[in-house]
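# need a structure here:
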Amino acid sequence: MLTRQVIRTAVEAALEEDAPNGDITCETTIPAEVHGTARLVSRQEGVMSGIAVFEAAFAAQNPTIRVLATIKDGERFEAGQTLAEVEGSVRDLLTAERVALNFAQRMCGIATMTAAFVKAADEAVETTDYRKPRTYARTRIVDTRKTTPGLRPFEKYAVTCGGGHNHRYGLSDAVMVKDNHLAALAEQGIDMAGAIRHIREQVGHTTHIEVEVDRLEQIKAALEGGADTIMLDNFSLEDTRKGVDLIAGNAIVEASGNMTLERIPQVAATGVDVISVGALTHSVSSIDLGLDWN
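Just a heads-up that it's a prediction; the model follows:
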């Protein structure tokens, strides 16, 4: 969760990393009493995410710095648009500038990429072979745990700003049984259905259980075990449709593996409930933002 404490801890650590012994350039060139204003300006179009983090970076450097945002998280912006105005000590503004921009640029990049994937999934409705998902009103685009270490709260929040949804936050939040887990259980003589039932006996009744399958033949056992979600990993489009039919609404259907913008409409048209996309966080490009001085 992207709480105020999480934001404060992260920006303070980033400022400490960037200026552990102060900003010697500002301290030797700019008098302490000089005040100024600047504008956060977009160099390209995108989706906003991280305004609160941008503000917190300046506040952590100097609580008297004033930030006036002209956009909210989740809103789209155009190239050349002013997204916020900052006012305060020029020394402190310049010292915190890079940290504030680093967070905002990456978070906007994730939100913007997510929005593109969400739009692509929605375009499936226009295809001739579209099938509506059974669990949700439309196919959801979700993230994965392929996040930057230490920045997961920021990156997962940015996904939601782009209209996506979050997969489990971490290993403590839900059960996800993958091939390696199944292989370990198989050595103990426990098959997939038995493994799911074994897990169900040990966890609380609110704990969600997801099982990854890599071939159609495994779906029957996943259903017999009572999986809440069945992930179709690297399935072809034809097998994805067959998988959706076999599951028949008895579990949430998630498609995963090699998800590109070009493939998303086709995958969404198969009727899957969820498409997980690791690229949202592990292969994103930051949005070009700059601080222009008045």
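
# from here on, just use CA atoms for contacts and neighbour counts.
Noted.

# and the helices in the stretch 151-294 of the chain?
Chain-ordered helices for the stretch 151-294 of the chain, with DSSP state H, counting those that start in this stretch as the definition, fall at 152-161, 179-186, 192-202, 219-225, 237-247, 264-268, 279-282.

# as TSV, those helices with mean neighbour count and distance to D143 would be great.
Output for the helices of the stretch 151-294 of the chain, formatted as TSV (neighbours: other C-alpha atoms under 10 Å; distance: least, C-alpha to C-alpha, whole Å):
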stretch	mean neighbour count	distance to D143
helix 152-161	25	7
helix 179-186	14	20
helix 192-202	17	24
helix 219-225	19	23
helix 237-247	18	19
helix 264-268	24	14
helix 279-282	22	6
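
# TSV for these, including distance to D122?
Listed next are the helices of the stretch 151-294 of the chain as TSV, based on distance: least, C-alpha to C-alpha, whole Å:
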stretch	distance to D122
helix 152-161	16
helix 179-186	31
helix 192-202	33
helix 219-225	27
helix 237-247	17
helix 264-268	7
helix 279-282	17
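
# outside of stretch 231-242, which residues touch it?
Under the contact criterion C-alpha atoms under 8 Å, 6 or more residues apart in numbering, stretch 231-242 has outside partners 210-216, 243, 253-258, 266-267, 270-272.

# residue ranges of the strands in the stretch 51-200 of the chain, please?
All strands of the stretch 51-200 of the chain, identified by DSSP state E, counting those that start in this stretch, fall at 66-69, 76-77, 82-89, 140-142, 175-177.

# comparing those, which comes out most buried?
Scoring those by mean neighbour count under mean count of other C-alpha atoms under 10 Å gives strand 140-142 as the most buried, with a mean of 27.

# tell me where the stretch 1-150 of the chain has helices.
4-18, 24-29, 51-61, 90-122.

# what's the third one packed up against?
Applying 3 or more C-alpha pairs under 8 Å, 6 or more residues apart in numbering; DSSP states H and E, one finds that helix 51-61 makes contact with helix 4-18, helix 90-122.

# of all the ones you listed, which lies closest to S42?
helix 90-122 (9.4 Å; C-alpha to C-alpha).

# separation between H205 and H167?
Plainly put, H205 is 19 Å away from H167 if you go by C-alpha to C-alpha, to the nearest Å.

# the two: which is more packed in?
H167 (18 against 8; other C-alpha atoms under 10 Å).

# before we compare anything, build this one as well:
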Amino acid sequence: MEETGLNLKEVDFIIDHAFREDIGSGDITSNSLIPESTTAKASMTAKADGVIAGLPIARKVFEKLDSNLIWKPIVKDGDRVKKGDLIVEIEASFRALLTGERLALNLLQRLSGIATETAKYVKEVEGTKVKILDTRKTVPGLRTFDKYAVKMGGGTNHRIGLFDLAMIKDNHIKIAGGISKAVLQVRQAIPADIKIEVETTTLEEVAQAADAGADIIMLDNMSNEMMTEAVKLINGRCLVEASGNMNIARLKGVAATGIDVISVGALTHSVIALDISQNICQI
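Coordinates of the predicted model:
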């Protein structure tokens, strides 16, 4: 599963936790009605147009319940589907198909929703140098899944957490006594290969961050006109990120300011799940 960009141990950990929550001591309904040896065939179908993400995770859900699972994907993660398209055919224990159905669908629908929304944003900046980034506004415990889905939609991952990129914000600047001091203190404290980003809200702060040697400068909640001026001030000295209330309608105008990346919290914090159904085809 590592070739998909998903860490197998992480996938196992998340699914096992979800099983504890959902299955607990066992699926009392299915186990009471269905003989253990009964097998069945099922299929998953798209009920809306979108981009698929999470198939390897859904497969793992069923594999944990039936190691003899037969999984026949019709599409792969990152593929676009139309309403009515067949996504995957499955053959497994009837109990496994029913017990794992909700978890598999919950994850597949959520991740496909993220991939679908991300693809819309990516399409808006097509033909420009701008990349669409995600944020830390993810469901706690599902960040690696959410960020994987962003990649499947054509987006780019921002920092994973508080440990892999230094983000200096207003409260950090206040306690350090200014942007220059904050950048210097952080640079002295962290490994040289970790980048430093500074959040700015004014052109004065932009100039200070650029002069201090920031690797990335975030232009937070700025107008397009102010962002254009900020890009001129920075003059290629670092990567420039636009952030704050970014939506589809703004993207082309923001991209035209000369910034490099746009971060969008809505990709993961306001997910509309892609409608996908599972149906038993044969018992």
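
# care to give me the TM-score?
Superposed pair, TM-score by TM-score structural alignment, normalised by the length of structure 2: 0.95. Supporting alignment: 277 aligned residues with a C-alpha RMSD of 1.2 Å.

# quick revisit: from the contacts of stretch 231-242 of structure 1, which would you call buried?
Taking 16 or more other C-alpha atoms under 10 Å as the criterion, what is buried in the contacts of stretch 231-242 of structure 1 is 210-213, 243, 253-256, 266-267, 270-272.

# re earlier: in a markdown table, list the strands of the stretch 51-200 of structure 1 along with distance to G163 of structure 1.
Shown next, in a markdown table, are those (distance: least, C-alpha to C-alpha, whole Å):
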| stretch | distance to G163 of structure 1 |
| --- | --- |
| strand 66-69 | 21 |
| strand 76-77 | 11 |
| strand 82-89 | 20 |
| strand 140-142 | 8 |
| strand 175-177 | 24 |
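
# what's the closest of those to C161 of structure 1?
strand 76-77 (10.0 Å).

# give the aligned range of that closest one in structure 2.
Counting by TM-score structural alignment, strand 76-77 of structure 1 lines up with residues 80-81 of structure 2.

# how far apart are that stretch and its match in structure 1?
When structure 1 is superposed, stretch 80-81 of structure 2 averages 0.8 Å from its matched positions, counting by mean C-alpha distance after the TM-score superposition for structure 1.

# right, so the helices of the stretch 1-150 of structure 1: which one is the most enclosed?
Comparing these by mean count of other C-alpha under 10 Å gives helix 90-122 as most buried, with a mean of 24.

# and it, how far out from the chain's middle?
12 Å (C-alpha atoms, centre = their mean, to the nearest Å).

# picking up where we left off before, and the contacts of stretch 231-242 of structure 1, which of them are in strands?
210-213, 253-256 (DSSP state E).

# for L246 of structure 1, which residues are in contact?
Per C-alpha under 8 Å, 6+ apart, neighbours of L246 of structure 1: 219-220.

# tell me the residue in structure 2 aligned with it.
Using TM-score structural alignment, L246 of structure 1 pairs with L233 in structure 2.

# could you do L185 of structure 1 as well?
By TM-score structural alignment, L185 of structure 1 lines up with A176.

# how near is the residue lying farthest from the centre of structure 2 to I248 of structure 2?
The C-alpha centroid of structure 2 is most remote from P35, which lies 39.1 Å away (C-alpha atoms, centre = their mean). P35 of structure 2 is 51 Å from I248 of structure 2, where distance means C-alpha to C-alpha.

# with G100 of structure 2 instead?
Relative to I248 of structure 2, and taking C-alpha to C-alpha, G100 of structure 2 is found at 35 Å.

# contacting residues for the aligned residue in structure 2 for L40 of structure 1?
Per TM-score structural alignment, the equivalent position to L40 of structure 1 in structure 2 is M44. Counting by C-alpha under 8 Å, 6+ apart, M44 of structure 2 makes contact with 86-89, 276-279.

# mind putting these in TSV, distance to K9 of structure 2 included?
Formatted as TSV, these follow (distance: C-alpha to C-alpha, whole Å):
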residue	distance to K9 of structure 2
L86	29
I87	25
V88	24
E89	25
I276	26
S277	27
Q278	26
N279	29
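
# what about the closest residue to the match of L40 of structure 1 other than its chain neighbours, neighbour count?
Among residues not flanking M44 of structure 2 along the chain, Q278 sits closest, at 4.4 Å (C-alpha to C-alpha, 6 or more residues apart in numbering). Residue neighbour count, defined by other C-alpha under 10 Å, stands at 20 for Q278 of structure 2.

# trace Q278 of structure 2 over to structure 1, please.
Using TM-score structural alignment, Q278 of structure 2 lines up with L291 in structure 1.

# same check, this time on L98 of structure 2
When structure 1 is aligned by TM-score structural alignment, L98 of structure 2 is paired with L94.

# how about its match: what's its closest non-neighbour residue?
L94 of structure 1 sits nearest to C26 (C-alpha to C-alpha, 6+ apart), 7.4 Å away.

# structure 1: which residue goes with D16 of structure 2?
Using TM-score structural alignment, D16 of structure 2 lines up with E12 in structure 1.

# can you tell me how far that match sits from A251 of structure 1?
43 Å.

# what's stretch 104-114 of structure 1 aligned against in structure 2?
Under TM-score structural alignment, the match for stretch 104-114 of structure 1 is residues 108-118.

# what does the matching stretch rub up against?
The contact list for stretch 108-118 of structure 2, computed with C-alpha under 8 Å, 6+ apart, reads 50-55, 57-58, 78, 132, 145-146, 149-155, 267-268, 271-276.

# repeat for stretch 84-99 of structure 2
23, 27, 30-31, 34, 36-48, 62, 65-66, 68-75, 283.

# buried members of those into PyMOL, please.
One line in PyMOL is enough to select the buried ones among the contacts of stretch 84-99 of structure 2; burial here means 16+ other C-alpha under 10 Å:
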select buried, resi 30+39+40+41+42+43+44+45+46+47+62+65+66+69+70+71+73
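
# matching residues in structure 2 for stretch 263-272 of structure 1?
Taking TM-score structural alignment, stretch 263-272 of structure 1 hits residues 250-259 over in structure 2.

# work out the gap between the matching stretch and the centre of the chain.
On C-alpha atoms, centre = their mean, the centre of stretch 250-259 of structure 2 falls 22 Å from that of its chain.

# mind checking the end-to-end distance for it?
Stretch 250-259 of structure 2 end-to-end distance (C-alpha to C-alpha) = 13 Å.

# and for stretch 120-131 of structure 2?
One end of stretch 120-131 of structure 2 sits 13 Å from the other (C-alpha to C-alpha).

# once you drop chain neighbours, what's closest to D214 of structure 1?
D233 (5.1 Å).

# what's the match for that neighbour in structure 2?
Checking with TM-score structural alignment, D233 of structure 1 has D220 as its match.

# ok, G170 of structure 1 next?
By TM-score structural alignment, G170 of structure 1 lines up with G161.
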